[in-house]
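# Give me the fold of what follows.
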Amino acid sequence: MPAITGKTKLTGLLGDPVSHSISPLMHNFSFQKLGLDYVYLCFQINEQTLEEAVKGLRVLDVKGFNLTMPNKNKILSYLDALSPAARLIGAVNTVENKNGVFVGHNTDGIGFMQSVKEQNIDMKNQTMTLLGIGGAATAICAQAALDGVNTIHIFSRPNSSHLPRIKALQENLEKETSCKIYIHSLFDTQDLKSAVKDSRLLVNATSVGMFPHTDDCLIEDTSIFHTHLAVADIIYNPWETTLLAKAKAEGCKAFNGYSMLLYQGAEAFRIWTGKEMPITLVKEHLKQ
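Predicted coordinates for the structure are as follows:
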């Protein structure tokens, strides 16, 4: 841990749960390596306590903070400004304190698409199936469309409160990109099977399967998997979710949210400090 001084700048993570997060390890290691007088802490904050938490962070004049489930959409009500990407996506995972102005950013999509490239998967002109319409899902959808994905099939619970936002995103992205976006009910198994059949990549962007509910999985019929399909889960605890285990058993390339976490964190680090995170050193540190 870096030494704490009277001038140490505070950054951190607001979410529920947060005890599993490796963000403190990567950020505090990076601060130390670059000689920056910053510290990163986790705070157990949910949608009911978020407003008071943000008021407190303003008083403390924090340098910035991250948001994870379930706060990425709710935080919009408590910010002063949004980056163009965050406004388009309608969700924020990184907040920057810019001389007292709290500015919301979204680095999730950038982080996820970088993790896809790391797997040597070229998604340009390809089809993607996306499970979920929360903050991470919308960020992934937007960045995928901007990166040249041809078609995105989104599956959501039909009564989700996020549906109006994802429909607005669908309209905006189809105006700004050549990507075609289709929204389906998560309970329409025939639509899901058809979408996955045409897809190069299937992404679980929900918390289903995350610790401690490790037996949960949105895909029950494993016959939808095919060897040309890659399967990604934004969860990294457990390291291999039930979804990824099923996909591997059917011969699919499967990867978790670890690299997404690293790359979205690196972008947040740059926003707060103006410096590049030593990502290669961070990977080695986390392996140890």
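# going forward, measure contacts and count neighbours with C-alpha atoms only.
OK.
# Please work out how many residues are found near Arg157.
Neighbours of Arg157 under the rule other C-alpha atoms under 10 Å: 16.
# residue contacts, it?
With contacts defined as C-alpha atoms under 8 Å, 6 or more residues apart in numbering, Arg157 is in contact with 132, 185-187.
# Would you do the same for the sequence below? I want to compare the two.
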Amino acid sequence: MNRPSVRKATRYAFLLGEHISHSLSPAVHNPAFAALGLDYEYGLLDVPPARLPEALARMRQPDCLGGNITMPYKHDVLAAAEECSETVRRCGAASILINRDGRFVLQNNDVEAIAACLSRRAATVAKGPAVIVGAGGSAAAMLEALRRVPPTRVLVLARRPEAAEALAERARGWVPVPVEAGHLQEGAKALAEATLIFNATPLGVREGDPSPVPREALRPGLLVYDIVYRRDGLNRLQSEALAAGALVCDGMRHIFEQAPFTFQMLTGREAPREVMLESLVAATGRRPLDWGSDGTV
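So this is what the prediction gives:
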């Protein structure tokens, strides 16, 4: 289980997950803490499932503010929490854990990040259907964001259609537009008609991964939100979407949009957004894609 560093800070925050050594979160949050004169440090708790109870015990300590939760623990932490937001309950997953005097309060900043990006293209989103590729926690977060910035309808596509249908059935209770489900292999027509396509799968994380969206479905003006990011550049979906004239939000933009919400929840202070953005750029050598723009906040 990783400590943030040998430096002694007064308070700590962590990203809790497994296989997270690549995370950009410390590079974004630590400069922001320093910019506000806060003697805090953000580190990683990179643990296998067998050590999850130990990691959660560390996050209950008085010197821990809380932190972020990533795979594979976004659902598991619900059982350890004393309080969950309505967003967390609807999604069935949490991505922020706040330690309030030993009590865990859960929020979901995936939803906040997606909604922030969608709100900048709300008029376009409203013109047609949205297609979500995948049926896990990220897909649930997208559905919750679409509750706030609705399209005309939503289709959830997955390799396991029963998982897509289960998620769609849950979402029908709180998404204000029709929500349907289907098999990914049978989704070509829906992808070709979509106004917004959201990749909620891990495809694109590794070099050589295929795109989860056929190239022929990509076209000028299409909105593509890919939750995946790579430090070394764009993945196949992002590159092909941009080449086709689509407008792309990539996983780095998702990380950036998450960060200010997390910062405010942890510290009670307004986040220094420009510091966070420049820190992210310094760590990766490029600016995140904001609907295919130059990444200006």
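# still on that earlier bit, the contacts of Arg157 of structure 1 into TSV, with extra columns for distance to Leu201 of structure 1 and neighbour count?
Putting those into TSV (distance: C-alpha to C-alpha, whole Å; neighbours: other C-alpha atoms under 10 Å) gives the following:
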residue	distance to Leu201 of structure 1	neighbour count
Gly132	14	23
Ser185	19	15
Leu186	17	17
Phe187	20	13
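# for these, which one is nearest Asp221 of structure 1?
Among those, Phe187 lies closest to Asp221 of structure 1 (C-alpha to C-alpha), at 12.3 Å.
# Now do the SS call for that closest one.
With DSSP: H, G, I helix; E, B strand; the rest coil as the basis, Phe187 of structure 1 sits in coil.
# If you drop the residues flanking it in sequence, what lies closest to whatever residue of structure 2 lines up with it?
Under the alignment (TM-score structural alignment), Phe187 of structure 1 pairs with Gln185 of structure 2. With sequence-adjacent residues excluded and distances taken as C-alpha to C-alpha, 6 or more residues apart in numbering, Gln185 of structure 2 is closest to Arg159, at 7.2 Å.
# what's the counterpart of the one you found in structure 1?
Taking TM-score structural alignment, Arg159 of structure 2 has Arg157 as its aligned residue in structure 1.
# OK, contacts around Ala145 of structure 2?
Ala145 of structure 2 makes contact with 111-112, 114-115, 118, according to C-alpha under 8 Å, 6+ apart.
# so which of these hold up in structure 1?
By both residues aligned by TM-score structural alignment, their matches' C-alpha atoms under 8 Å, these still in contact after alignment to structure 1 are 111-112, 115.
# Same list (those residues) but as JSON lines, adding neighbour count, distance to Ile227 of structure 2 and secondary structure.
Listed next are those as JSON lines, based on neighbours: other C-alpha atoms under 10 Å; distance: C-alpha to C-alpha, whole Å; DSSP: H, G, I helix; E, B strand; the rest coil:
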{"residue": "Val111", "neighbour count": "27", "distance to Ile227 of structure 2": "12", "secondary structure": "helix"}
{"residue": "Glu112", "neighbour count": "23", "distance to Ile227 of structure 2": "13", "secondary structure": "helix"}
{"residue": "Ala115", "neighbour count": "23", "distance to Ile227 of structure 2": "13", "secondary structure": "helix"}
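# how about stretch 237-249 of structure 2, which residues of structure 1 does it hit?
Mapped onto structure 1 using TM-score structural alignment, stretch 237-249 of structure 2 spans residues 243-255.
# before we move on, what about stretch 128-137 of structure 2?
Taken onto structure 1 by TM-score structural alignment, stretch 128-137 of structure 2 occupies residues 126-135 there.
# Run through who's touching that stretch.
Under the contact criterion C-alpha under 8 Å, 6+ apart, stretch 126-135 of structure 1 has outside partners 72-73, 89-93, 137, 141, 149-157, 162-163, 166, 186, 195-196, 198-206.
# Mind telling me what Ile98 of structure 2 corresponds to in structure 1?
Ile98 of structure 2 maps onto Glu96 in structure 1, by TM-score structural alignment.
# and that match, that one's in a helix?
No: using three-state DSSP, the assignment for Glu96 of structure 1 is strand, not a helix.
# Would you quantify the distance from it to Val62 of structure 1?
Separation of Glu96 of structure 1 from Val62 of structure 1 (C-alpha to C-alpha, to the nearest Å): 9 Å.
# Neighbour count: the two, which is higher?
The neighbour comparison of Glu96 of structure 1 against Val62 (other C-alpha under 10 Å) goes to Glu96, with 24 against 20.
# who's in contact with stretch 84-102 of structure 2?
59-62, 64-70, 74-75, 77-78, 104-110, 137, 140-141, 144, 171, 262, 265-266.
# So which of those sit within strands?
Among those, the residues falling in strands (DSSP state E) are 64-69, 104-107.
# In JSON lines, list these along with distance to Pro53 of structure 2.
Below are those laid out as JSON lines (distance: C-alpha to C-alpha, whole Å):
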{"residue": "Cys64", "distance to Pro53 of structure 2": "15"}
{"residue": "Leu65", "distance to Pro53 of structure 2": "17"}
{"residue": "Gly66", "distance to Pro53 of structure 2": "15"}
{"residue": "Gly67", "distance to Pro53 of structure 2": "15"}
{"residue": "Asn68", "distance to Pro53 of structure 2": "16"}
{"residue": "Ile69", "distance to Pro53 of structure 2": "14"}
{"residue": "Phe104", "distance to Pro53 of structure 2": "13"}
{"residue": "Val105", "distance to Pro53 of structure 2": "16"}
{"residue": "Leu106", "distance to Pro53 of structure 2": "16"}
{"residue": "Gln107", "distance to Pro53 of structure 2": "19"}
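# In structure 2, which of the contacts of Arg157 of structure 1 still touch?
Kept across both, from the contacts of Arg157 of structure 1, using both residues aligned by TM-score structural alignment, their matches' C-alpha under 8 Å: 132, 185-187.
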